[in-house]
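*Asks:* sequence and predicted structure below; questions after.
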Amino acid sequence: MASRIVPLLNRVVIRKLESQLKSAGGIILREKDDKDLQIGQVMKVGTGAMFDNGKTRDMLLKPGQNVLLPAYFGQEIQIDNEKFYIYKDTEILGVLE
């Protein structure tokens, strides 16, 4: 369970979601490739990056947001047979609205 993970500083806990490779009309756009962008849901966020003066920068991400993930970053962890990934907030490519 993601509730057992407490990310530190500017780290976020992500659960990856299956990306849709079909158009709205149901046409398959292309084969899935390991280099394709992935979509994930933010489960938990840390307190923010810490500056040299001891102050922290607020996190831009919030739990529940769907985000675009890069293909080659993030640390995979497994809890109760469920995979989660920990990323730095600066590695997240964007928020899906």
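*Replies:* That came through fine. Keep in mind that this is a model prediction, so the values were computed, not measured. Residues are numbered from 1 along each chain as shown.

*Asks:* drop to CA atoms for contacts and neighbour counts, all remaining ones
*Replies:* Will do.

*Asks:* which strand or helix spans the residue nearest in space to the middle of the chain?
*Replies:* By C-alpha atoms, centre = their mean, the chain has its centre lying nearest to I14, at 3.9 Å. Using DSSP states H and E, I14 sits within strand 11-17.

*Asks:* buried ones in that strand, by neighbour count?
*Replies:* With burial defined by 16 or more other C-alpha atoms under 10 Å, the residues of strand 11-17 counted as buried are 11-16.

*Asks:* and the comparison structure, right after this:
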Amino acid sequence: MTLKPLQDRVLIKRLESEQKTAGGIIIPDSAQEKPMKGVVAAAGPGKDKAPMSVKEGDVVLFAKYAGNELSIDGEDFIIMREEEILAVVE
């Protein structure tokens, strides 16, 4: 299935969290928090003739509870408005 976000919405694939600390301690799945970093999988055209500031492939940071989670073909994504994105990682 193909999903194309409308207006200023962005589809984000969450990046995997670290399995180990810097000191080598393995973090169990139950203690891991959801990462607040992801890759833009698709972006809408923008709103009110204003172009989007993110594009497909950008790595972005977002708030912990931003957007709505959904599953497409067994993969988990988040769809959110562009304004909920905090930063682009370069």
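*Replies:* Happy to help now that I have it. In this text the structure is predicted, and so the values were computed from the model without any measurement.

*Asks:* fetch the TM-score of the aligned pair.
*Replies:* After superposition, the two chains reach a TM-score of 0.80 (TM-score structural alignment, normalised by the length of structure 2), with 86 aligned residues with a C-alpha RMSD of 2.3 Å.

*Asks:* returning to what we had before: residues contacting the alignment partner in structure 2 of the residue nearest to the centre of structure 1?
*Replies:* In structure 2, the residue matched to I14 of structure 1 (TM-score structural alignment) is I12. Residues near I12 of structure 2 by C-alpha atoms under 8 Å, 6 or more residues apart in numbering: 38-42, 77-80.

*Asks:* ok, back up a step: measure the residue nearest to the centre of structure 1 to K22 of structure 1 for me?
*Replies:* 23 Å (C-alpha to C-alpha, to the nearest Å).

*Asks:* how about Q65 of structure 1?
*Replies:* Shown here: Q65 of structure 1 relative to K22 of structure 1, a distance of 22 Å by C-alpha to C-alpha.

*Asks:* so which of those two has more stuff around it?
*Replies:* Q65 (14 against 11; other C-alpha atoms under 10 Å).

*Asks:* quick one: map that one onto structure 2.
*Replies:* In structure 2, Q65 of structure 1 lands on D58 (TM-score structural alignment).

*Asks:* also G46 of structure 1?
*Replies:* Residue pairing (TM-score structural alignment): G46 of structure 1 is matched to G44 of structure 2.

*Asks:* that match: neighbour count?
*Replies:* G44 of structure 2: 20 neighbours (other C-alpha under 10 Å).

*Asks:* quick one: contacts for it?
*Replies:* G44 of structure 2 neighbours (C-alpha under 8 Å, 6+ apart): 4-10, 52.
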